[in-house]
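Asker: Predicted model follows, preceded by the sequence.
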Amino acid sequence: MHNRPRPPKGLPEDPKAVEAGRVRLQKLSRVCNEVLKRVAEDRVDEESLKLAAALLEQNPECYSVWNYRRRAFQAVLQGRDGSAAAREAADAELALTERCLRRNPKSYATWHHRRWIIQKGLTPLKHELQLLGQLLEVDSRNFMAWAYRRFIVALAGIPPRDEEQYAAGLIDANFSNYSAWHARTTLLHAVHSGPPVMSVSQLVAGDQAAGAGSEHNGSGQPSSAGASAELVPLAALRQEFELVHQACFTDPEDQSAWLNHRWLLARTFAHTQGPQTSAADEGSPAHQDLTEIFEQEVDMCNQLLEVEPDRTKCKWPLLTLARLQEMQQQLGLRAGSQGSTQQSAADIYRELMVVDPKRKGYYADALEGRAHVMAV
């Protein structure tokens, strides 16, 4: 779980809690051994299935036991007539996985089993969205729940615009919801009828080889692994910048919005790359839009720096301002000499070496021109 404090180091353990844990472990071990014995014997009876379910509720990561249940229910769930027996079995398995997920919301094996049941097409999908809403309320950055949501959304044919609004609602509730920001980046191309785009996670990782991967993740939606640097309309990017501004002014130290801001800058910068773009042509409408966007973002960073007297809390606006100045210089979007622009960015990197000493090496590389300003 995120934002869950760890107990202090050196804190003595409660003897009663230790003993209770030992007894619980012994009991679980006995049940596990018995279930695995029955699995090896391929015993498929009501008692064995109940015992397996009890074990999974205590330890949902028993892959072998989930495999055993799939073998046990495969025949009845394959019924093409949608028989009552098949629906009853599917509902029972979904109920079991839900209990397991509430105990361990990040159980790979449980999510896989639930997806297997849903793919049989025997149950409505409305409850899946309700369950996901509850789990994401507990942990908004549960990446397994987000992946499963993309699967359900594709299966249910929910419009990308609706998912974009869902992500916006989560962001409004918590600007630090990095997963919701990421979800919006993966939806922009679909909402605005464009091709796949690079995800925030790829941008941060600097994974330039991602474009060689598959374009889909098996869930019916484009995969971030197959993302490319195709264009997102500037009008759409302007709207996203406005949303990010709200988050940046609310909490300038929160990195979630700033990482998304960097992604938006990369998508804006992409309008100057390739033969199909016109933003690099001075005097063109696209060039004017690009100039306005970069000037707007520079102003935003300067406003944040003016209202925050403590420079140690200004890492993100400082770093973003330096990158913006370098991008403006590279694209010839800023008046004045090249040397003066570069010097301003250099001064910022020197200040960042003091403000954020843990990343002093990165800022030193940026100062020497060895760090990428922006990946597109």
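Answerer: Arrived safely, thanks for sending.

Asker: contacts, neighbours, all on C-alpha from now
Answerer: Fine.

Asker: neighbours of L125, just the number please.
Answerer: For L125, the neighbour count with other CA atoms under 10 Å is 14.

Asker: Contacts only, for it.
Answerer: Each residue near L125 by CA atoms under 8 Å, 6 or more residues apart in numbering is listed here: 152, 156.

Asker: what ranges do the helices span in the stretch 201-350 of the chain?
Answerer: Counting by DSSP state H, counting those that start in this stretch, the stretch 201-350 of the chain has helices at residues 234-250, 255-269, 285-307, 315-331, 338-355.

Asker: Any chance of these in CSV with distance to W146 and mean neighbour count as columns?
Answerer: Listed next are those as CSV, based on distance: least, CA to CA, whole Å; neighbours: other CA atoms under 10 Å:
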stretch, distance to W146, mean neighbour count
helix 234-250, 21, 16
helix 255-269, 16, 22
helix 285-307, 30, 16
helix 315-331, 27, 21
helix 338-355, 35, 17
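
Asker: another structure for you, compare them:
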Amino acid sequence: MHGVKRLRLTPQAAETKRLKELSKIESYLAIEQDVLSRKRVKDYSDEALGRTTRLLDLNPEFYTIWNYRRTILLSLFPSLSPEDITSHLISDLRLTTSYLLVHPKVYWIWNHRKWCLESVPHGPGESQKWREDFWKGELKLIEKMLEADARNFHAWDYRRYVLSSLPLARPKTEELKYTQTKIEANFSNFSAWHCRTKVLSAIWAERNATPEEVKKAKDKEFELVTQALWTDPGDQSGWLYHRWLVGQEPPLDTLRREIRNIQDLHEAEPESKWCVNALAHYTLLLARHPSTGEDEAMRLRGEAKRLFTILEKVDPHRRARHRDMAAQCT
């Protein structure tokens, strides 16, 4: 780190440090060899389960060991009562919780949690109660993790999984409010915007919404995303959501309105590549709209070509793509 004086180790201290690190490596390799040997001979004992815990404590990204651990548990379950199976699963949920606090973006940990939840015994009584409590606990865990890192897409993906698995479905309008809270706290939260597209689509499908109802709902969403675009026109998240709202076959009045709004933003932020990119894309959409006459379409294609030429300068990393797009505007 800058400004922090680096301490020099004496030769003796450096050697001590080296030997300590070497000892850790040797210890890890010994545990790894032991566990992999047990896996090869199909050792599915409680002792083998404990050894996988030791290895995963050192390396929770070792997906082969997660697979082996599940195989061990599945071999043990037939001889256990539902209560004992539940106890094992609770232990593994606690184990993965401790790992996620340090490694919140490791797929294999999240996958093992899913497996645990899906393995809770079915049936009446205590096991069913545990099953319901598990899912509620998962939702609370996800909310805490998103408080720590609101843009962790692993947590957002897992949240959708949990919500779809709750014994009692949570109203989708509540999830819509949740995503808005996260978005308003940070407009660059791409995962929250993405989740919002899924929730809105599900609501419209569930209600069998008419095109007019969808358009009305989208108009409200345009108000939200416009705040994001004006707040930080250089952030991609809001622009992607805006493009999703516009769609590939937008109503003519919506398309013209959004082009005018973005033109206003372009005047204020002429160097915003995402602003110019959106204008070029929507101008082409307008040129291809069935109600657009040929003369107007030709003029719009010329304007789109001009915008892609501007993009070659403000977005040089994608110069070749913008040049190709400009060539297609003729």
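Answerer: Alright, I've got the coordinates. Keep in mind that what you see is a predicted model, and the values were worked out from it rather than measured.

Asker: Mind checking the TM-score on these two?
Answerer: TM-score of the superposed chains, computed with TM-score structural alignment, normalised by the length of structure 2, equals 0.79; 305 aligned residues with a CA RMSD of 3.4 Å.

Asker: In TSV, list the helices of the stretch 201-350 of structure 1 along with distance to R99 of structure 1.
Answerer: Below are these laid out as TSV (distance: least, CA to CA, whole Å):
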stretch	distance to R99 of structure 1
helix 234-250	35
helix 255-269	31
helix 285-307	46
helix 315-331	41
helix 338-355	47
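
Asker: With L132 of structure 1 as the reference, name the closest of those helices.
Answerer: Closest to L132 of structure 1 of those, according to CA to CA: helix 255-269, at 21.6 Å.

Asker: mind checking how far that closest one is from the chain centre?
Answerer: 14 Å (CA atoms, centre = their mean, to the nearest Å).

Asker: again with stretch 81-99 of structure 1
Answerer: So, by CA atoms, centre = their mean, the centroid of stretch 81-99 of structure 1 is 30 Å from its chain's centroid.

Asker: which residues touch that stretch?
Answerer: Taking CA under 8 Å, 6+ apart as the rule, stretch 81-99 of structure 1 contacts 53, 57, 73, 76-79, 110-111, 113-114, 117, 122-123.

Asker: Out of those, grab the one that's most surrounded.
Answerer: T110 (25 neighbours).

Asker: Just give the nearest non-adjacent residue to it, would you?
Answerer: Distance criterion CA to CA, 6 or more residues apart in numbering; nearest residue to T110 of structure 1, sequence neighbours excluded, is T97 at 5.9 Å.

Asker: how about the contacts of stretch 81-99 of structure 1 in a markdown table, adding distance to E308 of structure 1 and secondary structure?
Answerer: A markdown table is the format used below for the contacts of stretch 81-99 of structure 1 (distance: CA to CA, whole Å; DSSP: H, G, I helix; E, B strand; the rest coil):
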| residue | distance to E308 of structure 1 | secondary structure |
| --- | --- | --- |
| A53 | 55 | helix |
| E57 | 50 | helix |
| F73 | 61 | helix |
| V76 | 64 | helix |
| L77 | 61 | helix |
| Q78 | 63 | coil |
| G79 | 65 | coil |
| T110 | 46 | helix |
| W111 | 44 | helix |
| H113 | 50 | helix |
| R114 | 48 | helix |
| I117 | 53 | helix |
| L122 | 56 | coil |
| T123 | 53 | coil |
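
Asker: what would those residues look like in a markdown table with distance to D139 of structure 1?
Answerer: Below are these laid out as a markdown table (distance: CA to CA, whole Å):
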| residue | distance to D139 of structure 1 |
| --- | --- |
| A53 | 25 |
| E57 | 20 |
| F73 | 31 |
| V76 | 35 |
| L77 | 32 |
| Q78 | 34 |
| G79 | 37 |
| T110 | 17 |
| W111 | 16 |
| H113 | 21 |
| R114 | 19 |
| I117 | 24 |
| L122 | 28 |
| T123 | 26 |
